[in-house]
Structure formats: structure tokens, C-alpha cells
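Participant: dropping the sequence and predicted coords here.
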Amino acid sequence: MRATAKSIMLGACAALVLSLATATGATAGAAVCGGSPWHVGDGRTVRFQSAVTIRSGPSTGCTAVGVIGPGHVVRLDCFVLGAGGRWSHISDLGTGVQGWVRDGQGNPEAEVPC
């Protein structure tokens, strides 16, 4: 009888945790978009040649937080391997926007891993 009661309690707790995670939007992808660690490891200041979307995390599924226009000067911070390839964390020195841009689009890339 005790084993059955414990099983019911564990099942109820698991259901509660799952429902709270769903209600708050906690998913595996959410951690990547909002909390990817980075630091200023590279530190080079470069001028971008083409427009690129700045995202909140290293994935095209993350929210766009700005756009770097051609000619914008950015600080390259560090890079990670994220969804869809390699991503650099940057700081747009003209607008102050910070975030992630996908590498391989003809612009300079960070050379230090995050």
C-alpha cells in the first residue's frame, strides 16, 4: 500500500513540475536564446560589410534584437557552435545593441571561443 501511495505522490509532483515548465515557457531552446554565456575574449573592433540580424542567442529561432547595417562598427567578443553553425557574440558600438550573429556571411568573425 505504501509503494502505491508513493507512486501516486511522485506522479503528481512530476505532473506539477511539467505543468509549471510549460506554463512559464521553459524549454531546452529557451535557455540557449536567453542565457548563452559569453565574454569579451577577442575584443577586435571591425566594420561590417553587409547587413546582419542580431539575435538574443546563437540560433535563428532566437528573437531578433537588432540589425547591423553595412558600415557599422562592432566589437567581436567570442564565438560558439550553435544551431545552424558557428555564431559570434558582438556589440554594435554605434547602437549599443549586443547579441549573436551567424558567421559565414562575409563579415569578420570572432576568433576566441566563449
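Facilitator: Here it is on my side, so go on. Residues are numbered from 1 along each chain as shown.

Participant: rest of the way, CA atoms for contacts and neighbours
Facilitator: OK.

Participant: from the contact counts, what lies against the helix or strand hosting Ser91?
Facilitator: Ser91 belongs to strand 85-92 when assigned by DSSP states H and E. Counting contacts by 3 or more CA pairs under 8 Å, 6 or more residues apart in numbering; DSSP states H and E, strand 85-92 packs against strand 73-82, strand 98-102.

Participant: okay, pairing it with this:
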Amino acid sequence: MTSFDAPHPAAVWAEAISLDPLQVDCVTTIMLTILDNQCEMGLEEQIALMAIYGVMKHRDGIVLEKAVHQAIERAQLSNDQRITDEIHELRLYAERAIPRQIMRYFKRFLQESLYGF
């Protein structure tokens, strides 16, 4: 196995941790923010989050449905304006559905947990 084949350390972390369904939705919301080009994280942090999402996308959330994950997958495969618009609308919905305080707490949890990745 080469270093290119090794999973991202954040993915290894995500495999080992137990997140509740709302936290899974928080990961999905951040992924929507990245795809909508509204994310304020640096590139390395975004790559780490995408690795975490790659693990979490198969886990059930409580607010966001499986259709959101299907839209994310389509957005990762295509640059179609309709998909871009759909991601934008899904991001706005997710940000309304998940209380800001919970998102802030989760982002702080991620930063503390992933410091150095």
C-alpha cells in the first residue's frame, strides 16, 4: 500500500467514532456548504471533512434524508447548473433545519477532535 492508497487520517477517525444522527446531519450540512462554495474552512480542513463525509454518508441522520446524499453524489460527479442550484437549496434547508448552536458546537467538536490532521 502506498501513501496514496492510505485513507485520510480523518476517515480513520470517523470510522472509529460514534456520532449521533444529528451529528451525522451536521457533517452532511458542512459537505453541502463545501459543494456550494460557501465554506470558510481552509483547503486541508475541507479535505478532512470530505473524508469524514465519505465514511458518514452511509449512516442515518435525523433531519436530512437519503435524497440529500444522492444529490451530493451527483454534484461530485457533474458540474451541471441544475445540480449546483439543488445543492444550494439543500444547504439553505439544512442550515434552517439544524439549529445554529448545534452546528457551532459540532464544528468546535470537529476542530478539537481533528487538530493536527
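Facilitator: Yes, it's here. Since we're looking at a predicted model, the values are computed, not measured.

Participant: now what about the TM-score between them?
Facilitator: With the length set by TM-score structural alignment, normalised by the length of structure 1, the two chains reach a TM-score of 0.25; 55 aligned residues with a CA RMSD of 5.0 Å.

Participant: so can I have a markdown table of the helices and strands packed on strand 85-92 of structure 1 showing distance to Ala64 of structure 1?
Facilitator: Converted to a markdown table, those look like this (distance: least, CA to CA, whole Å):
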| stretch | distance to Ala64 of structure 1 |
| --- | --- |
| strand 73-82 | 16 |
| strand 98-102 | 9 |
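
Participant: tell me the most buried of the ones you listed?
Facilitator: strand 98-102 (a mean of 25; mean count of other CA atoms under 10 Å).

Participant: what angle separates that strand from strand 73-82?
Facilitator: Strand 98-102 of structure 1 and strand 73-82 are oriented at 60 degrees to each other (axes from the mean of the first three to the mean of the last three CA atoms, to 10 degrees).

Participant: output the contacting helices and strands for strand 98-102 of structure 1.
Facilitator: strand 52-55, strand 85-92.

Participant: who wins for proximity to Thr24 of structure 1 among those?
Facilitator: strand 52-55 (21.1 Å; CA to CA).

Participant: quick one: Ile54 of structure 1 from Gly34 of structure 1, how far?
Facilitator: Separation of Ile54 of structure 1 from Gly34 of structure 1 (CA to CA, to the nearest Å) stands at 13 Å.
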